[in-house]
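Peer 1: Take a look and give me a structure for this.
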Amino acid sequence: MLKEFKEFAMKGNLVDIAVAFVMGAAFNKVVTSFTAGIVSPIIGLIFNSNFNDLKYVITPGVVNDAGEVTGEIAVLYGTFLTSLIDFIIVAFVMFMIIKGINKTKKKEEPAPATPAGPTQEELLIQIRDLLKK
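Peer 2: Predicted coordinates for the structure are as follows:
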């Protein structure tokens, strides 16, 4: 059973998927830091606030003695927009990678056509000629 599992785990496709998963997780961190550190501040300038702090307050909260707001109910659309931008960046990069890979692949040449054998009529003619002899 252990031998079978080892053979299964070492198949090329499974190892490729594992490598892609690790690289995807690392790429996600890069995109998140890019969005949070570069894109969000630029968009924040447009809204004149921190992009991640954008929210629509449904029910305002109460400020306690420590200066913290408690009981606030809000829609955090800034965080959603940041995640949406992350997704669009990742999807675009993956599209470009796949497009590049498809361009580098060799176009498969069609298999050479097998020579067509004699038709049924030709075979019948050959049989007739052989029977005449």
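Peer 1: drop to CA atoms for contacts and neighbour counts, all remaining ones
Peer 2: Will do.
Peer 1: could you pull out the strands for this protein?
Peer 2: 56-59, 62-63, 69-70, 73-75 (DSSP state E).
Peer 1: Count the neighbours of residue 104 for me.
Peer 2: 9 (other CA atoms under 10 Å).
Peer 1: What of residue 123?
Peer 2: 12.
Peer 1: In this protein, where's the longest helix?
Peer 2: For the chain, the helix reaching the highest residue count under DSSP state H is reported as helix 77-104.
Peer 1: Alongside the first, I'd like the structure of this one:
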Amino acid sequence: MWEEFKKFAFKGNVIDLAVAVVIGGAFGKIVTSLVNDIITPLIGLLLGGINFSKLSFTVGAAVIKIGLFIQSTIDFFLIAFSIFLFVRFFNRFKRKEEKQPAAEVKADKKEELLVEIRDLLKKRT
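Peer 2: The predicted structure follows:
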């Protein structure tokens, strides 16, 4: 069981995933700060000085904090869009990488054909 766990835990994909989670957490904090400290105040300014972090209303004893919900929604869309762009860039890079080995294989086939032609010409003479 220990050997199986070591194979699983030390595979490149698992380590890559762990690194991605850590970087994603830090990236989430950056985006949250961007939204809370820059974007939302600018939107509030454009809408007549509304402070989204304090935007709320009460229903009975419950306090509905709609402003914080709006900030979280903007956070989500920015993070989702950023991840979309990253994955799109990564997939393009990966496709280019996959095309290069295919070109090398074709070169090998061409070389084999040229060798065959050369050998046939040698036999003729």
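Peer 1: List the TM-score for the superposed pair.
Peer 2: For this chain pair, the superposition-based TM-score is 0.70 by TM-score structural alignment, normalised by the length of structure 2; 100 aligned residues with a CA RMSD of 2.1 Å.
Peer 1: check contacts around the nearest residue to residue 31 of structure 2 once chain neighbours are set aside.
Peer 2: Computed as CA to CA, 6 or more residues apart in numbering, the closest residue to residue 31 of structure 2 that is not its neighbour in sequence is residue 75, at 6.4 Å. Listed by CA atoms under 8 Å, 6 or more residues apart in numbering, the contact partners of residue 75 of structure 2 are 31-32, 35.
Peer 1: out of the residues you listed, which ones does structure 1 keep as well?
Peer 2: Counting by both residues aligned by TM-score structural alignment, their matches' CA atoms under 8 Å, the contacts of residue 75 of structure 2 that remain in contact in structure 1 are 31-32, 35.
Peer 1: Closest one to residue 50 of structure 2 out of the contacts of residue 75 of structure 2, please.
Peer 2: Nearest to residue 50 of structure 2 among the contacts of residue 75 of structure 2 is residue 35, at 14.7 Å by CA to CA.
Peer 1: ok, how many other residues are close to that closest one?
Peer 2: Residue 35 of structure 2: 20 neighbours (other CA under 10 Å).
Peer 1: Identify the residues contacting it.
Peer 2: 71, 74-75 are the contacts of residue 35 of structure 2 under CA under 8 Å, 6+ apart.
Peer 1: The contacts of residue 75 of structure 2 into JSON lines, with extra columns for distance to residue 104 of structure 2?
Peer 2: As requested, these are arranged in JSON lines below (distance: CA to CA, whole Å):
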{"residue": "31", "distance to residue 104 of structure 2": "42"}
{"residue": "32", "distance to residue 104 of structure 2": "46"}
{"residue": "35", "distance to residue 104 of structure 2": "47"}
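Peer 1: Thanks again, I'm all set now.
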